[in-house]
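K.L.:
have a look at this fold, sequence not included:
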């Protein structure tokens, strides 16, 4: 599984690809220069139950750590991932 990030000045996304197929998409919006809001996560029905959503959230966490950013997870799925894993709290806003 490959996670690809696309980023613009105002928003971006993390896309999960498996053998060229889109497995999932997680979108975010910038809330200033040091924070982004995860607002939506979706996983293709063919890939449900394979941890695709969590892989995208972890890719966002990795990106935030490398760039000294904070994340506000408004998406219910992303929020649940953060609530279940205290090791991610360093990037929470």
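P.N.:
Noted; the coordinates are in hand. It should be emphasised that the depicted structure is a prediction, and the values quoted were computed from it without experimental measurement. Numbers count the residues shown, from 1 in each chain.

K.L.:
contacts, neighbours, all on C-alpha from now
P.N.:
Will do.

K.L.:
what ranges do the helices span in the protein?
P.N.:
Listed in chain order, the helices of the chain (DSSP state H) span 52-66, 76-84.

K.L.:
which stretches of the protein form strands?
P.N.:
All strands of the chain, identified by DSSP state E, fall at 2-7, 11-18, 21-30, 35-43, 70-73.

K.L.:
okay, now the one to match up with it:
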């Protein structure tokens, strides 16, 4: 499992990062867009088949990489994403204060 397997469905007001496993199960991170400069991570869903493999962290890292590349800030409303931001102070540059 690696970041290159993550796909992005990007709509006008919402988006979903998705990581599919070989059995078709998918881990997902959904977000809402708040204007043109901010996204709100609102949910991370990791099925049992992915637990303990770092799937959720990979999804958050991809969202961070994309936010950095586009100059956006992130509000991590999702409890998992919020906990990851607390564990990774090096992500402070994209965290909306």
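P.N.:
In hand now; what should we look at? Remember, it's a predicted structure, so these values are computed and weren't measured experimentally.

K.L.:
coming back round to it: will you turn the strands of the first structure into a markdown table that also has mean neighbour count?
P.N.:
Below are these laid out as a markdown table (neighbours: other C-alpha atoms under 10 Å):
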| stretch | mean neighbour count |
| --- | --- |
| strand 2-7 | 15 |
| strand 11-18 | 19 |
| strand 21-30 | 20 |
| strand 35-43 | 20 |
| strand 70-73 | 22 |
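
K.L.:
out of those, which gets nearest to residue 83 of the first structure?
P.N.:
With C-alpha to C-alpha as the measure, strand 70-73 is the member of these nearest residue 83 of the first structure (10.0 Å).

K.L.:
so that closest one matches what in the second structure?
P.N.:
Per the alignment by TM-score structural alignment, strand 70-73 of the first structure matches residues 73-76 in the second structure.

K.L.:
mean per-residue distance, that stretch to the first structure?
P.N.:
Here the mean offset of stretch 73-76 of the second structure against the first structure after fitting is 0.3 Å, by mean C-alpha distance after the TM-score superposition for the first structure.

K.L.:
before I go, just wanted to say thanks for your time.
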